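Trainee: Make a model of this:
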Amino acid sequence: MKLTIVSTSDIHAYLYPTDFTQKEMNLPLGLLKVSSFLKNISADEKLYIDNGDFIQGSPLASFVKDKVKTPRILSEFLNELHPVARVLGNHEFNYGVDYLKEAVEASTAPYLAANVLNTDGEPYFGTPYLVKDVGQFKVGIIGLTTQYIPHWENPENIKDFRFISAVEALRHWLPIVQASADFVVVSYHGGFEADPKTEKMLEKPTGENEGYQLLEQFEAIDVLFTGHQHGLYVGQHGKTFYSQPGHKGEYVAVVTLQIDEPTRTITDATIDLHHLTDVTEDLNLKAKVRPLEEQVEKWLDQPIGTVKTDMSITDPNKARLETHPYVTFINAVQSWATGCDISATALFNQKAPGFKGDITMRDIVINYIYTNTLAVLSVSGKDLVEALEQCAAFFTLSDGQITINPNYYIPKPQYYNYDMFSGIDYTFDISKPEGQRVVGLRYKGTPIDLKAPYEIVLNQYRAVGGGNFAMFGPEKIIREYGTDMTELIAQYIKEHPEVEVPAVHNFKVVY
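Mentor: This next block holds a predicted model:
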């Protein structure tokens, strides 16, 4: 018998083959093309698992949250692909537990979450695993999620949840599943802390990504699907086949097992990542999604106002080396919304084009890609210095030139973990050792007092310590603002219909 097991991960509500930068795109990504690909797979039996981060992360997802106000429609679209199981991603929690529960209730497939517990220590959604009858065999599927969610998420959104190590949870549940299944699949919304092929550590072992430990410690896993890092991994470790299929539905992970029926053993197997090049859209699903997509496109093309200052970003790396008008503008919006004069923000990726001329909602959401809200913290001068020193580690010297530290793009791009500050003056001297690079730090012309309190506005992710900014945290938050940053940017432009950004030169990076 030939059994095919398929996984997607980190689709982030990309349904149509578009990245929303313009209308009527036909990129090799999105749920419509994933659906078409699945329908064309030839197999005696086929199981499809979505590995999480489905209801958040695109302009369409933001529209559904703000205008439709329920994720049910997103769950219903994924139901059309007939998944046997779904897994919770970390971004499933971004809009609060009530929103998440609606997504779960609308799903025809169970959400598997063996290490996401309630306050009594039981699986919160009641379903840590399932055993699926496939012909004369039984396939056990265990769902796991990165335990690191409390380091990023608004505490209010997860107050009734406990997150434990994927390794700890699997140690408990794997023997139970083995006792009733012929084959075991683990779908883990987390990544690899070490390269499965070279065994080289990819990051500090914080517990955020435990995929390599799962491979090393649990030989009984037949197939391991991973995600979260948006990386591309495929291979075999011992007898375990593993994969990670990127994001936005650009790739689909496909494991095909040849099973000898009398002995109930795997005699041969292949594992591939299939890129959706040359795959057409599922026209039946397209017809169902089209009304929502048209609403989203109309919303994106709303005229908001005009910026008179050219905030175009032609070189994102250069824009991080000295004050850029786009960054100045975003910090100005944060300060305007909160009344806090020290602000920090980031260029979240390498694709933000900045602003120029007439602005629509599309311009806003393709620049500010995350659903952040704001929080104001009271921190010490020492905290502020430590945060700046951590940001200074974003850079390194290579052949006498300032370049980005590889730790910020391998194994996963983390450009969002370099913040640029307004309201203070400072310089990073990259010729100095890490931890000693901040020079000339002043607030209102006066050197920072390490013991004095300072108020600073940050996005919620950073405010609770996201990105391993241990000097911040929920205990230092003194007030919060629930309006999404994309809405705040739009509101600011509407109230200042011809935006001009003053030339500010408050920081620079030198060597």
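
Trainee: contacts, neighbours, all on C-alpha from now
Mentor: Will do.

Trainee: which stretches of the stretch 301-450 of the chain form strands?
Mentor: Under the criterion DSSP state E, counting those that start in this stretch, the stretch 301-450 of the chain contains strands at 303-312, 343-345, 354-360, 374-380, 395-398, 401-404, 420-422, 425-429, 438-443, 446-447.

Trainee: nearest to residue 219, of those strands?
Mentor: The minimum distance between residue 219 and those falls on strand 401-404, with 37.6 Å, by C-alpha to C-alpha.

Trainee: Quick one: distance of the closest one to the chain centre.
Mentor: Offset of strand 401-404 from its chain centre (C-alpha atoms, centre = their mean, to the nearest Å): 26 Å.

Trainee: what do you get for stretch 381-400?
Mentor: How far stretch 381-400 lies from its chain's middle: 24 Å, per C-alpha atoms, centre = their mean.

Trainee: what's the span of it from first residue to last?
Mentor: For stretch 381-400, the first-to-last residue distance is 32 Å (C-alpha to C-alpha, to the nearest Å).

Trainee: Mind listing what's buried along it?
Mentor: Under the neighbour-count criterion of 16 or more other C-alpha atoms under 10 Å, stretch 381-400 has 381-396 buried.

Trainee: Proceed likewise with the subsequent sequence, for comparison:
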Amino acid sequence: MKKQYLRRALASAMAVAMLAGLVPAALAAEGETHLTIIGTSDTHGNIWGYSYEDMKESSKDGLARVSTYVNQVRAENPNTILVDAGDTIQGTIMTDDLYSKDTAGHPVPAALNYMKYDAWTLGNHEFNFGVDKLKSILEQTDVPVLSANIKNADGSYLTGAGYTIVERGGVKVAIIGVTTPNIPRWDGTKQGVSDLTFEPMADSVAECIQEIGDKADVIMVSTHAGLEAEYSTDGSDAAQTILDKCPEVDVLQLGHTHTTYINNEKIPVGEVKSNAGEVVRYDLTLNADKEITTATVETVSMEGVEPDQGLRDVPAIKAAQEKTVSFIQDNVLGHAAADFQPTNEIKGLPEGRLQDTAVIDLIGTVQLENSGADVTAVALFKDTSNLKKGDLNYGNMFDIYKFPNVLYTVKVTGAEMKAYMEWAAACWNQWQEGDINISFNPDKPGYLHDHFIGLNYEVNLSKPAGERIENVTFQGKPLADDQVLTLCVNDYRYTGLKNEGIISGEKEWESPNSVRDMLVAYLAEHDPLQPTVDNNWKITGVDLSKDDPRRQEIINLINEGKLDTPYNKSYNLADYDALIAEAQSRNVIVDGNAFQVDSAVSSGLGDMVFYRLRDLAVAFNGTPAMFNVEWNGQVAITKGSEYTAASLAPRPEGSAIDYANITIQVDGVDVETSTLLIGGNYYVSADGLNALLGVSAVEADGVLTVTTK
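Mentor: A predicted model of the protein is given here:
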């Protein structure tokens, strides 16, 4: 096998590399080949581009939009490869509630076949429904499915392949697929999973590379894992270990963590968020000797891309969409007598994680009634989950319980129960004197934050994690450490608690249907559904200074979008002056959220205020008007792409200000605009921003208000 090190000796060619994504294969220099690799990951069954919870078409995600983009790229460059990095068959009502029960005519393999994927790496959620169901779905696809580190008992690959070799333009690209080996932690009890072996990813990649030998010119690894370790101490679940142990790798695709990430320092590495809202794109140029001379990576948003009607018209996909929509809208399951969640006091801080609410108590009641257990645990999987007053359909059930979990029961001691409760209580940060709000531990996401029904208890947040659970009672009496209870948890949590060593008992019972199905049955028997809260737990040890007017002033600024939501770190009254100053310094408001952006006024242009373009790119991230800005011999803007470069420092005092009328390339089209040039960076006015992005931007008193919705 050739070692692709030539690009490291061609630093002077990086300016050319920045243009590689714009050069069609036909325009490549003589003897050169330009390859484009498009990667998707964590699409989670979102084929159509549709929110079944809301019964609305989306505007920025779904494989139908990805298909349109892929078709465009293939038209520009026939040497295009399409790879998926897993978590593909789970995640919507369509996939989880209809086609997990009867996999015949499954829409996901139909979509992959239509789009002509070159490879599909398994994700951990591919195992949610058991190995037999997975295999029945895989039998419906023509795409090579890769599982280099997931093997049967006899040592053979689960899917029959660890890698595949794709040829484009005379260049042979080996694609190796590996998956986080943590699947037994989450789905170890699912049918067939315990019969499989999950090996360290880097070891499996190395084995494949040795087997590939000199049969490939380029080595790509598609991994359903993040760059850093998730649970391992030896790096077996970290993609970084692949880079460390396998220098032959030329391209690395990440998945699993639902984050946008690109890095082009040594080799191009990329990852995208979930639900097919963006793709990662790699552009490689190889010389006549098939050595890589340039390699770049970027993410491309699907915002505004028209869905591919051809994909939507595939019989299996069209039938699945119609079946799912009918399943939801044609079946009013019952009614909510009132809203089930209280209004958030502070924008973005969910009351459902700060107090007992009717949503949690409803799910807990249903779980206890179906399991006969003494105690059960429930997490608010989505901060905005609610049942609104009025008609309820299956989409509403999905909204409050987004995973296709079943229930298990297990015997636990009082000591184990308290340890579990302490584990869950670590999802909050410790309250400090002067904090005006409770905040959440960034290292423990919301889906790990369980609330407990069947016990009464207090959570003292003035104490450190591990010492917070107090006054636990069961049926009116203190819970003794040696007391035995029957605990009901979902299958995911059971496996996690066992692996953490928090509980030791074995599963005694498994529900025959999912939690969502139980909720539907309960609703049919309790229509209209009344929101009830038993307030069996509360937070103690905190004084949020609710009588201090400064607190309300800070909260008002948060709710107005002038201060960020203190989600992972509380605001403190000791920082009152600094917080007020920060809010006052924020001079750009995007869809109600305020940002501080470097601005300037040119005396030659009156009082017109200009704002640094790269700062605006940072502020626009995550909005419908998101854009990337870079220098390709001129300023180039790509609408719909995330800006991932580091934020710029404020310009030095006394920096020279020059007027410049320049041409900016917007999605390949030249747009002339007036700018200020300060310290090597361009600043644009509200009018200039409107011309460049087509948003509604208005400046008044130095504050730029931008509306994209």
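
Trainee: Need the TM-score from the superposition.
Mentor: After superposition, the two chains reach a TM-score (TM-score structural alignment, normalised by the length of structure 1) of 0.92; 496 aligned residues with a C-alpha RMSD of 2.0 Å.

Trainee: ok, back up a step: so can I have a markdown table of the strands of the stretch 301-450 of structure 1 showing distance to residue 280 of structure 1?
Mentor: Listed next are those as a markdown table, based on distance: least, C-alpha to C-alpha, whole Å:
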| stretch | distance to residue 280 of structure 1 |
| --- | --- |
| strand 303-312 | 32 |
| strand 343-345 | 39 |
| strand 354-360 | 30 |
| strand 374-380 | 40 |
| strand 395-398 | 42 |
| strand 401-404 | 38 |
| strand 420-422 | 42 |
| strand 425-429 | 49 |
| strand 438-443 | 52 |
| strand 446-447 | 60 |
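
Trainee: So which of the buried residues of stretch 381-400 of structure 1 sit within helices?
Mentor: Among those, the members found in helices (DSSP state H) are 381, 382, 383, 384, 385, 386, 387, 388, 389, 390, 391, 392.

Trainee: did I read that right, residue 48 of structure 2 in a helix?
Mentor: No. Residue 48 of structure 2 is assigned coil when assessed by DSSP: H, G, I helix; E, B strand; the rest coil, not a helix.

Trainee: Need the counterpart of it in structure 1.
Mentor: In structure 1, the residue paired with residue 48 of structure 2 is residue 16, using TM-score structural alignment.

Trainee: Hmm, its match is touching residue 32, no?
Mentor: Yes. Counting by C-alpha atoms under 8 Å, residue 16 of structure 1 touches residue 32, with 6.0 Å between them.

Trainee: Let me see the ranges of the helices in structure 1.
Mentor: Secondary structure of structure 1 (DSSP H): helices at 31-39, 59-63, 72-79, 97-106, 166-178, 211-217, 283-300, 316-319, 325-338, 361-367, 381-392, 460-463, 485-495.

Trainee: Out of those helices, which one sits most buried?
Mentor: Ranked by mean neighbour count, those are led by helix 460-463 with a mean of 26 (mean count of other C-alpha atoms under 10 Å).

Trainee: tell me how far it is from the chain's mean position?
Mentor: Put simply, helix 460-463 of structure 1 sits 14 Å off its chain's centre (C-alpha atoms, centre = their mean).

Trainee: average distance between it and structure 2?
Mentor: Superposing on structure 2 and averaging over aligned pairs (mean C-alpha distance after the TM-score superposition for structure 1), helix 460-463 of structure 1 comes out at 0.8 Å.

Trainee: just to revisit the earlier point, output the helices of structure 1 in a markdown table; the columns should cover distance to residue 142 of structure 1.
Mentor: Converted to a markdown table, the helices of structure 1 look like this (distance: least, C-alpha to C-alpha, whole Å):
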| stretch | distance to residue 142 of structure 1 |
| --- | --- |
| helix 31-39 | 22 |
| helix 59-63 | 27 |
| helix 72-79 | 19 |
| helix 97-106 | 17 |
| helix 166-178 | 8 |
| helix 211-217 | 12 |
| helix 283-300 | 28 |
| helix 316-319 | 41 |
| helix 325-338 | 42 |
| helix 361-367 | 35 |
| helix 381-392 | 37 |
| helix 460-463 | 29 |
| helix 485-495 | 36 |
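
Trainee: Residue 274 of structure 1: which of these is closest?
Mentor: For those, the distance to residue 274 of structure 1 is smallest for helix 31-39, at 9.2 Å, taking C-alpha to C-alpha.

Trainee: which other residues reach the closest one?
Mentor: With C-alpha atoms under 8 Å, 6 or more residues apart in numbering as the test, helix 31-39 of structure 1 has contacts from 11, 13-17, 78, 81, 249, 252, 276, 279-283, 285-286.
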